[in-house]
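# Kindly generate the corresponding structure for this input.
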Amino acid sequence: MSIVRSHPTTTQTDPRQVAWRMLLTVHAHAYRQIDTELISAGALSFDDYDVLLTLNEAENETLRMSELAEAVLLSNSGMSRRVTQLVACGLVTRKQSEHDGRVFRVKLTVKGRKALDRTWAVYKPLIDNIFAKHFSEEEAFQLASLLQKVLNATGLDHHRNLLENGMTDAPKPNA
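This next block holds a predicted model:
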């Protein structure tokens, strides 16, 4: 059964509220569709890809657990459990700090890097098909500029200059 919420069309509707709802809807739809396709292809889940990509983007492909939980884009709920599963698969290592027993560092492994690259080969065409093909390059740049404006005002330091730096979901090349 489909749920349809009808609202009277009035001039009182704030287009910024409509834009927000549309952004959430597009994100949720694309997330579910891409995650389903990745898993069907035997690739990493969207959430696992996000964790490995976050590590890939970090200096020395290593972060403290707390930094990793803060930096992931999709879901940091259950991060300890997720990292434990990634360790069990050999995709990351987790080591306790010698200086502070409360601190754990997570590092991308060679196997994790290979899984990231294999998943990117499946993920990139999904981005193109589900999202990118609906925009001209100019429209995509306009959308990215608008979203960067929000990130500059509300995001963390590492969210600034994503557009200028050409940040994508592609893994960084091997160093």
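# For the rest of this, base every contact and every neighbour count on C-alpha atoms.
Will do.
# I figured residue 109 hits residue 92, correct?
Yes. The pair residue 109 / residue 92 is scored as a contact, 5.0 Å apart, by CA atoms under 8 Å.
# Pick out whichever of these two has more residues nearby.
residue 92 (24 against 19; other CA atoms under 10 Å).
# what sits against the more buried one?
Residues near residue 92 by CA atoms under 8 Å, 6 or more residues apart in numbering: 52, 83, 86, 106-109, 112.
# Which parts of this structure are helices?
15-40, 46-57, 65-71, 79-88, 110-130, 137-154 (DSSP state H).
# Could you say which of those helices is packed most deeply?
Highest mean neighbour count of the helices of the chain: helix 46-57, a mean of 22 (counted as mean count of other CA atoms under 10 Å).
# elements contacting that helix?
helix 15-40, strand 62-64, helix 65-71, strand 104-108, helix 110-130 (3 or more CA pairs under 8 Å, 6 or more residues apart in numbering; DSSP states H and E).
# structure for this one too, so we can compare:
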Amino acid sequence: MIPVQPTQVRWLNDEEQRAWRAFIDGSQRLMAVLNRDLADATGLTLADYRILVLLSEAPRNALRMSELAEGILASRSKLTHQVRRLEGQGLVVRESCEDDGRGVIARITPRGLDTLRESAPGHVESVRANFIDLLDQKQLNALSDVFEKIDSFLHEQSS
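Now for the predicted structure:
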């Protein structure tokens, strides 16, 4: 959590400022390139692709909408809009939850699985060309360690 009113601002020094700005600029530029490459090749956005991946990896290719929202780090209303769009393309269906009848489950369709299989090779190549292949193994390990630490901290803070 961010303190409401810090008593004294802890300004970033030059090295911290460099790291912060490099992260902001690099991550935004990377996500824009990956999103453009995916959309140009398949018509899917990164958000669409992430939903299809999570559903394809889930038991019976389905997740509760609440679990899916948590998995893609989106609000339920934003997810509902995205799933509705994917449903219109025949890639996902929504069903009532068998357990309680109140919940809604999203399930990837056979067409959605085919679309994911067709789009994955090009997307992975874009990830390699614009991210993985630019770094050595030591840098990849450090990056994984850093963002696993950040993700864990922020997840604990939101729980």
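# quick one on the thing from earlier: can you add distance to residue 46 of structure 1 and give the helices and strands packed on helix 46-57 of structure 1 back as TSV?
Putting the helices and strands packed on helix 46-57 of structure 1 into TSV (distance: least, CA to CA, whole Å) gives the following:
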stretch	distance to residue 46 of structure 1
helix 15-40	5
strand 62-64	19
helix 65-71	15
strand 104-108	16
helix 110-130	9
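# Can you say which of the ones you listed is nearest to residue 77 of structure 1?
Closest of these to residue 77 of structure 1 is helix 65-71, at 8.2 Å (criterion: CA to CA).
# Once aligned, what mean separation remains between the closest one and structure 2?
Its matched residues in structure 2 lie on average 1.2 Å from helix 65-71 of structure 1 after superposition (mean CA distance after the TM-score superposition for structure 1).
# re the thing from before, right, and the helices of structure 1 - which one's nearest residue 101 of structure 1?
helix 65-71 (12.4 Å).
# Could you list every helix and strand in contact with the closest one?
helix 46-57, strand 104-108.
# Nearest to residue 56 of structure 1 among the helices and strands packed on helix 46-57 of structure 1 would be which one?
It's strand 104-108; of the helices and strands packed on helix 46-57 of structure 1, that one is closest to residue 56 of structure 1 (CA to CA) at 6.8 Å.
# What lies in contact with that closest one?
By CA under 8 Å, 6+ apart, strand 104-108 of structure 1 touches 52, 55-56, 61-65, 68, 91-97.
# What is the nearest of those to residue 18 of structure 1?
Nearest to residue 18 of structure 1, judged by CA to CA, of those is residue 68 at 32.1 Å.
# I'd assumed residue 55 was in contact with the closest one.
Yes. In this structure, residue 68 of structure 1 is within contact of residue 55 by CA under 8 Å, at 7.4 Å.
# quick revisit: now distance to residue 35 of structure 1 too, for the contacts of residue 92 of structure 1, in TSV please.
Converted to TSV, these look like this (distance: CA to CA, whole Å):
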residue	distance to residue 35 of structure 1
52	15
83	18
86	17
106	23
107	23
108	21
109	22
112	18
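# Alright, that wraps it up for me.
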